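1. Fold the following and give me the result.
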Amino acid sequence: MRVLIIEDDQNLLETLITRFEKEGFLVDAADNGEDGLYKGQEYPADVAVIDLGLPKISGMEVIQTLRNDGFTYPILVLTARGSWQDKVMGLDAGADDYLVKPFHFPELLARVNALLRRSSGHSTPEITCDHVSLNTSTQEVRVEGRLVDLTSYEYKVLEYLMMHQGEVVSKTTLTEHIYHQDFDRDSNVIEVFVGRLRKKLKAADSDNKIIETLRGRGYRMRASSTE
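-> As a prediction, the model looks like this:
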C-alpha cells in the first residue's frame, strides 16, 4: 500500500518514513503543504497522514483542496493541536481520523490500517477470498488454514488484490502501488509475482484461478463464492 506523509518536522518525518517502510508501505513524503498537495494530486496514494501546521499551504487547505478535487483516499490528521474545535475542523475539512502528538507509532499504524480496511469495505484485519485468508495486522497469509510463506513483494501484490476483490486491477496500477516512480514499467516482474502467487495459493481441489488474468486489462482477485 502507498502512504503519503506530509509533515514539516524533519526528525519526525524521517522516523515515519522509516517505520512505514519497515511495515511494507511505499512512502511518498513532503515537508510542506505545497509539495504535499502536488504529491497528493499526482501520486496514487492509498492513504495520507497530514499535519495541520504546515508551511506554504496549511494542512487544512491541503485536505480541503484534495477533497474538492475529488480525491477520496482516507486521510488521517496528525497534529499537536488537541482541542475539540481543531478536531472538528479537521474532520469537517474532509479528514477521516485524527491523532494528536505526541503519539505511539503502533497506534498510528493501527489507525492507518483501519482506514485502509474501511475504504475497501472490510471491518477486521482478516480478509478472506475463498480458501485464502490474509491478516493485514500480522501480514500472515493462509491457504486452507495453512500458513504460506510469501516474499515482501508477493505479499504487497496479494494485499492490494485482496483489498480490491472483484475489481480489475491493471499491471500499471499494481506497479504504482508497490514501486516508486522510477520503476521500469515495461518489466514483467508483476507477471512473475502473480505466477508465484497462483502456485502458493492453490488449494488441494482448486482450479488455480483465484487470481484471474484479463488479457489486455490486468488481474482480478476472484470474489468469494459466498458473495
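
2. contacts and neighbour counts: CA atoms only from here.
-> Noted.

3. So the nearest residue to residue 93 once chain neighbours are set aside: helix, strand or coil?
-> In this structure, residue 93 finds its nearest non-sequential neighbour in residue 64, 5.3 Å apart by CA to CA, 6 or more residues apart in numbering. Following DSSP: H, G, I helix; E, B strand; the rest coil, the label given to residue 64 is helix.

4. run this one through as well so I can compare:
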Amino acid sequence: MRILLVEDDELVADKLVKNLISQNYAIDVAADGQAGWELVDAFTYDLILLDVNLPKLDGITLCQRLRSQGLRIPILLLTAHNSSSDKVMGLDAGADDYVTKPFDVDELLARIRALLRRGSSTSSPILEWRKLHLDPSVCQVTYNGQPIPLTPKEYGLLELFLRYSNRVFSRDLILEHLWSFEELPGEETVTAHIKGLRRKLKAAGLSEDPIETVYGIGYRLKAAEPKQPKSKSKRTKKSKQLSSDLEQQAIDTAINVWQRVQEKFTSRVAVIEQATTAMLRDDLDESLRQQAQQEAHKLAGSLGMFDFDEGSNLAQEMEQLLEAQMPLQPKQRQRLAELVAAMHQELERAINQQNPQLLKIEN
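-> You can find the predicted model right below:
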C-alpha cells in the first residue's frame, strides 16, 4: 500500500516514515500543500496523511481541492488543534478521519488500517484466501497457522491482491501502489517479486497458486472457492445482458491496455533507433547512449513479461552493445542496425499475433 504524507515538520515526518515503513507501506513525503497536490496529480495513492497547518497550501484547502476533483482517496488529517470546530471543518472539507497531535502511533496505524479496509473488497481485519491469512495489524502471513517469512515487497503484493481481490493489477499499477517515486524501479522488478512470492507460498504448502496472470493485463487474486457447475435452469434476459456487458467491458479494457503496451514498446525502440542512427553518423553523445541502453534494458524485461521471447533476446543483445566501450567497431555498429530492423519486424509480428479480446489465464 502506498501512502502520501504531507507534513512540514521534519521530526514528525521522519518518525512517521520510520513507523509506516516498518508496517510495509511505501511512503512519499511532501513538505508543503502545493507539493502534495502535485504528487497526487502525478501518482496513485491508497491513502493520504495530511497535516492541517502547511505552507503554500493549507491542509483544509488541499483536502477541498482533492474532493472537488472527484478524488476519493482516504484522507486522514493530522491536526494540532483539539477544538471541535477545527475537527468539524476538516471533516466537512472531505477528510475521512483525523488524529490530534501529539498522537499515539499505534492508534494512528490502527486508523490507517481501518480506512484502507473501507476501500477494499473485504471489511475483515484479517485478509484471507482459503487457509492463507494476512494480519495487517502485526504484518504477519500464515498458512494453516504456520508463519510464512516474506520480504516487505512480497508482503505488500500479497496484501494488495487480498485487499482488492476483484481487481486486475498491471505491473505499472503495482509499481504505483508499492513503490515510492524515489525508488521506482522497472516493471521487471514486479515480475521478480511475484515469482519470489509464488515460490514461498508453494514452499509453505499451498497446492494451488492464489495469483493468476492475466496475459496482456497483469495479475489478480484467484477465486477462493472452485467454480460451481452451471445450473441447467434458464437464465433470464437480464442476466444474459449483464454477462454480455461484463464481457464487453473486459474486452474494452484489454484492448486499451494492449494499445498502451504497444505505444510503450514502440517509443522504446524509437530511442534505440535514434541512438543507432547517431552512432552510424559518428554523432552519438553519452546522454543518448545511456538513454538507449536503459530503454533496451526495459524493453528486454517488458517483452519477456508478455512472452515475446525473441524480442526480449534482441533487446538484450542491443543492451550489451550499447554498454560496450565506445566507439563500437564497424561490425558491431552494423549488428546494432540489424537488431533494430529485426526488432521492428518482431514487434509487428507480436502486435498482429496478439489478440487482446482473448484473455488467456495462466493457472
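
5. Please confirm that residue 55 of structure 2 is located within a strand.
-> No: applying three-state DSSP, one finds residue 55 of structure 2 to be coil, outside a strand.

6. List the residues that contact it.
-> Residues near residue 55 of structure 2 by CA atoms under 8 Å, 6 or more residues apart in numbering: 8, 32-33.

7. Go again with 6 Å.
-> Contacts for residue 55 of structure 2 were tallied using CA atoms under 6 Å, 6 or more residues apart in numbering; they are residue 32.

8. the helices in structure 2, which residues?
-> 10-22, 33-42, 59-68, 84-92, 105-118, 152-163, 171-178, 187-203, 237-280, 286-305, 309-323, 330-353 (DSSP state H).

9. residue in structure 2 matching the residue nearest to residue 93 of structure 1?
-> Under the alignment (TM-score structural alignment), residue 64 of structure 1 maps onto residue 64 of structure 2.

10. give me the number of residues near its match?
-> Here the number of neighbours of residue 64 of structure 2 (other CA atoms under 10 Å) works out to 15.

11. Please convert the helices of structure 2 to TSV, extending it with distance to residue 126 of structure 2.
-> Below are these laid out as TSV (distance: least, CA to CA, whole Å):
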stretch	distance to residue 126 of structure 2
helix 10-22	18
helix 33-42	29
helix 59-68	30
helix 84-92	28
helix 105-118	10
helix 152-163	10
helix 171-178	20
helix 187-203	18
helix 237-280	30
helix 286-305	32
helix 309-323	40
helix 330-353	42
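
12. For residue 137 of structure 2, find the nearest of those.
-> Of all the helices of structure 2, helix 105-118 sits nearest to residue 137 of structure 2, with 7.3 Å by CA to CA.

13. List the buried residues of that closest one.
-> By neighbour count on 16 or more other CA atoms under 10 Å, the buried set for helix 105-118 of structure 2 is 108-109, 111-112, 115-117.

14. so which of those residues comes closest to residue 277 of structure 2?
-> Closest approach between the buried residues of helix 105-118 of structure 2 and residue 277 of structure 2, by CA to CA: residue 116, at 50.1 Å.

15. Please report the distance of the closest one from residue 124 of structure 2.
-> Distance, residue 116 of structure 2 to residue 124 of structure 2, by CA to CA, to the nearest Å: 11 Å.

16. how far away is the match of residue 64 of structure 1 from residue 227 of structure 2?
-> Computed as CA to CA, the residue 64 of structure 2 to residue 227 of structure 2 distance reads 44 Å.

17. got it, and residue 32 of structure 2?
-> Separation of residue 32 of structure 2 from residue 227 of structure 2 (CA to CA): 50 Å.

18. Comparing these two, which shows the higher neighbour count?
-> Using other CA under 10 Å as the criterion, residue 32 of structure 2 and residue 227 rank with residue 32 on top: 22 against 7.

19. check contacts around that one.
-> 8, 54-55.

20. Could you rerun that using 7 Å?
-> 6-8, 54-57 (CA atoms under 7 Å, 6 or more residues apart in numbering).

21. any idea how far residue 14 of structure 1 is from the closest residue to residue 62 of structure 1 other than its chain neighbours?
-> By the measure of CA to CA, 6+ apart, the closest residue to residue 62 of structure 1 outside its immediate chain neighbours is residue 37, 5.7 Å from it. Distance of residue 37 of structure 1 to residue 14 of structure 1, computed by CA to CA: 19 Å.

22. When these two are compared, which one has more neighbours?
-> residue 37 (22 against 12).

23. can you tell me which residue in structure 2 aligns to that one?
-> Match for residue 37 of structure 1 (TM-score structural alignment): residue 37.

24. Repeat that for residue 144 of structure 1.
-> Checking TM-score structural alignment: residue 144 of structure 1 goes with residue 144.

25. Its match is in contact with residue 133, isn't it?
-> No: in this structure, residue 144 of structure 2 is not within contact of residue 133 by CA atoms under 7 Å, at 8.3 Å.

26. Show me which of these two is the more surrounded one.
-> residue 133 (21 against 12).

27. do you know how far the residue nearest to residue 155 of structure 1 when sequence neighbours are not counted is from residue 61 of structure 1?
-> In space, and not counting its chain neighbours, residue 155 of structure 1 is closest to residue 139: 7.8 Å by CA to CA, 6+ apart. Relative to residue 61 of structure 1, residue 139 of structure 1 is positioned 35 Å away (CA to CA).

28. Quick check: the residue nearest in space to the middle of structure 2 vs residue 22 of structure 2, distance?
-> Geometric centre of structure 2, nearest residue: residue 174, 1.6 Å, by CA atoms, centre = their mean. In this view, residue 174 of structure 2 and residue 22 of structure 2 are 19 Å apart by CA to CA.

29. Check residue 300 of structure 2 too.
-> To residue 22 of structure 2, residue 300 of structure 2 is 33 Å away according to CA to CA.

30. Tell me which of these two has more neighbours.
-> Taking other CA under 10 Å, residue 300 of structure 2 and residue 22 do not tie; residue 300 has more neighbours (24 against 12).

31. pretty sure that one contacts residue 309?
-> No: look at residue 300 of structure 2 against residue 309 with CA under 7 Å: they stay out of range, at 8.7 Å.

32. and residue 290 of structure 2, how many neighbours does it have?
-> Counted with other CA under 10 Å, residues neighbouring residue 290 of structure 2 total 15.

33. ignore the last one, residue 323 of structure 2
-> Neighbours around residue 323 of structure 2, by other CA under 10 Å: 14.
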